[in-house]
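K.L.:
for reference, the sequence and a predicted model appear below.
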Amino acid sequence: MVILSASGLSFAYEGGEDVVSDVDFTVGKSETICVLGPNGAGKSTLLRLLGGLLVPRTGTVQLGDRPIARYNAKARAQEIALVPQALFSLPDLSVRDFVSQGRYAYRTLFRPESEADREAVRRALDEADLRDLGARALDSLSGGQRQRALVARALAQEPRLVLVDEPTNSLDPRHQVQVFKVIAGLGCAGRAAVIVTHDLNLASQFASRVVLMDAGRVVASGSVHDVLRPEVLHPVYGEHLAFGSRFVSGWGEDRPYVLSWQQP
């Protein structure tokens, strides 16, 4: 079952050249897709196009059975959650109240917070390992804790699709794995995730499919075995990668593992 599909997407910021060019993209039920590529490849812009936050110069994005442009903000938020790289300003809220903002799509003037809302927030705090920090002020958290709060807010929305932009930048290794595990776990509930990341090894560990971008275009798409190969990655990154493999229990198979990067 296809949750979202995009065809022929191109986009340019005002006065500039295309930063996304003729991209086709499909997200199926239960998929965890990792989008890889160097800085400036167009990954974050593509994510915003898929989420309906940017209007493509050409092409269409279909969410379910209708164009994403036909959804109002609340209806779209019940289907898609977008996790940005960071908070650029910190609202004066507790962690719990910040995460509960993810429930706004289900509330109306005459329907305040319900028990279902409270349970969704509790579950999201637990999954992001923030249960003991719910009463803390958001601005008292470390950078990594704030990133987990962003993920928790998206989980509280209970969307069918989560779009995540570089979720592990401020996280220690334990929480990097934890956040990926939580996001990838959406597939067990029949939902899906698209994750922009620079970490090839986390992508190898958790992705059901990998998309490689360069200069605004998709240059490779497929399984980790198809894409995470020296001959595929070297033309994009310009570096020689030494690969090994390791057993990933969640997939029941050996998967590629980057051992080192070397300048040519």
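P.N.:
Looks like it came in fine.
K.L.:
going forward, measure contacts and count neighbours with C-alpha atoms only.
P.N.:
Fine.
K.L.:
residue 203 looks like it's in a strand, true?
P.N.:
No: counting by DSSP: H, G, I helix; E, B strand; the rest coil, residue 203 is not part of a strand but helix.
K.L.:
which residue packs closest to it, ignoring adjacent ones?
P.N.:
Leaving aside its chain neighbours, residue 203 sits nearest to residue 34 (5.9 Å; criterion: CA to CA, 6 or more residues apart in numbering).
K.L.:
name the SS class of the one you found, please.
P.N.:
strand.
K.L.:
now do the same contact list for it.
P.N.:
Residue 34 is in contact with 194-197, 203, 207, 209-211, counting by CA atoms under 8 Å, 6 or more residues apart in numbering.
K.L.:
possible to save those as JSON lines with distance to residue 1 and neighbour count?
P.N.:
Converted to JSON lines, those look like this (distance: CA to CA, whole Å; neighbours: other CA atoms under 10 Å):
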{"residue": "194", "distance to residue 1": "16", "neighbour count": "25"}
{"residue": "195", "distance to residue 1": "19", "neighbour count": "26"}
{"residue": "196", "distance to residue 1": "22", "neighbour count": "23"}
{"residue": "197", "distance to residue 1": "25", "neighbour count": "21"}
{"residue": "203", "distance to residue 1": "23", "neighbour count": "25"}
{"residue": "207", "distance to residue 1": "18", "neighbour count": "23"}
{"residue": "209", "distance to residue 1": "15", "neighbour count": "21"}
{"residue": "210", "distance to residue 1": "18", "neighbour count": "26"}
{"residue": "211", "distance to residue 1": "19", "neighbour count": "23"}
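K.L.:
can you list the residues you listed in a markdown table and add distance to residue 72 and secondary structure?
P.N.:
A markdown table is the format used below for these (distance: CA to CA, whole Å; DSSP: H, G, I helix; E, B strand; the rest coil):
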| residue | distance to residue 72 | secondary structure |
| --- | --- | --- |
| 194 | 22 | strand |
| 195 | 24 | strand |
| 196 | 25 | strand |
| 197 | 29 | coil |
| 203 | 32 | helix |
| 207 | 30 | coil |
| 209 | 30 | strand |
| 210 | 30 | strand |
| 211 | 29 | strand |
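K.L.:
put this beside the first:
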Amino acid sequence: MKGISVSSLTAGYGGRTILRDISGVLPAGAVTFILGPNGSGKSTLLRTLGGALPFRGRIRFSERDAASLSPRERGRMVGVVTQSPSLNFPFTVGEVITMGRLPHRSFLERDEGGKKAVSRACKEMELEELRDRTLPSLSGGERQRTMIAQVIAQEPEIFLLDEPSSALDPNHALKLFRFLERMAAEGKTVAASAHDINLAAEFGSFVWIMKEGRLAAAGKTGDVLKGDVLSSVYGSTFVPYRREWTDFSGTPPACNGGEKILWRAV
């Protein structure tokens, strides 16, 4: 089975256990949002899946045990956008995006698709005019777009994104999630954490909801985003409201059109 499966996953750092006995599937061909209150384990989960933290239990990527992957194999398979990357080095935007091709390079093997992948990533995140700018000269949103573009250039099977739109303006956030929808339609596995429940309602096919380091609910978005589930996790009362979801042309997108049930806390 493609996608990510975890069994009895337990992880943490600094001697503190954050994730506790998590089992579930992040399916291929779908955008899965990881929701939950502050401190619920969303970032720790993504860091663990991305290989940054030790863990107990099992992680499998498309039927391959994560522990069996070499760094290069993992780099070709899994792309990670962290929440607070260190971007103080004076690399240019173009150089940072090109670093996404490192897993595809070796002394004996040419990266034939590298230039095309980098150009595509620049175009997707609208960075063509910033390619020669250095990272310290960028705004927060431009830096975030650069790191997303690096992962796009990497061309992974799996995208793991921690709060990927936190610094983006509405236009670039929309472009990002449209891109992620296209990746899912091509069979990629996409998992993104978010605080905004309605991002999941509009763009997510599946949802995982975390609470106190455990998986509180998981499944199709419409089945999981219910008032009673949200209230039990967040400790507030949630009420639904409906609206017709369209793009700027007034036409509902084929993959996500029609009436949407959104939520607000009261």
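P.N.:
Now that the structure is in, tell me what you want to look at. All values derive from a computational prediction rather than experimental measurement.
K.L.:
if we only consider the contacts of residue 34 of the first structure, which is nearest to residue 253 of the first structure?
P.N.:
Among those, residue 207 lies closest to residue 253 of the first structure (CA to CA), at 12.9 Å.
K.L.:
and that closest one, what pairs with it in the second structure?
P.N.:
Using TM-score structural alignment, the equivalent of residue 207 of the first structure in the second structure is residue 204.
K.L.:
what about the closest residue to that match other than its chain neighbours, neighbour count?
P.N.:
Among residues not flanking residue 204 of the second structure along the chain, residue 31 sits closest, at 5.1 Å (CA to CA, 6+ apart). Using other CA atoms under 10 Å, residue 31 of the second structure has 27 neighbouring residues.
K.L.:
show me what contacts residue 31 of the second structure?
P.N.:
Residue 31 of the second structure sits in contact with 180-181, 184, 189-192, 203-206, where contact means CA under 8 Å, 6+ apart.
K.L.:
and the residues you listed as a markdown table, adding distance to residue 124 of the second structure?
P.N.:
Below are the contacts of residue 31 of the second structure laid out as a markdown table (distance: CA to CA, whole Å):
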| residue | distance to residue 124 of the second structure |
| --- | --- |
| 180 | 11 |
| 181 | 13 |
| 184 | 16 |
| 189 | 18 |
| 190 | 17 |
| 191 | 19 |
| 192 | 18 |
| 203 | 18 |
| 204 | 20 |
| 205 | 22 |
| 206 | 24 |
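K.L.:
name the nearest of those residues relative to residue 104 of the second structure.
P.N.:
Looking across the contacts of residue 31 of the second structure and measuring by CA to CA, the closest to residue 104 of the second structure is residue 189, at 19.4 Å.
K.L.:
give me the element residue 76 of the first structure is part of.
P.N.:
helix 73-77 (DSSP states H and E).
K.L.:
against which helices or strands is that helix packed?
P.N.:
Using 3 or more CA pairs under 8 Å, 6 or more residues apart in numbering; DSSP states H and E as the contact criterion, no helix or strand is in contact with helix 73-77 of the first structure.
K.L.:
which bit of the second structure covers it?
P.N.:
So helix 73-77 of the first structure is aligned with residues 71-75, judged by TM-score structural alignment.
K.L.:
distance from the matching stretch to the middle of the chain?
P.N.:
18 Å (CA atoms, centre = their mean, to the nearest Å).
K.L.:
that one vs the first structure, average distance?
P.N.:
With mean CA distance after the TM-score superposition for the first structure, stretch 71-75 of the second structure departs from the first structure by a mean of 0.8 Å once superposed.
K.L.:
buried ones in that stretch?
P.N.:
74-75 (16 or more other CA atoms under 10 Å).
K.L.:
what are the contacting residues of stretch 150-157 of the second structure?
P.N.:
75-81, 96-103, 114, 117-118, 120-121, 159, 188-189.
K.L.:
go again using 6 Å as the cut-off
P.N.:
76-79, 97, 100-101, 117-118, 121, 188 (CA atoms under 6 Å, 6 or more residues apart in numbering).
K.L.:
residues in the first structure matched by that stretch, start to end?
P.N.:
Going by TM-score structural alignment: stretch 150-157 of the second structure matches residues 153-160.
K.L.:
just the endpoints, please. Distance across that stretch?
P.N.:
14 Å (CA to CA, to the nearest Å).
K.L.:
quick one on the thing from earlier: pick the one among the contacts of residue 31 of the second structure closest to residue 165 of the second structure.
P.N.:
Nearest to residue 165 of the second structure among the contacts of residue 31 of the second structure, with distances taken as CA to CA, is residue 192, at 9.7 Å.
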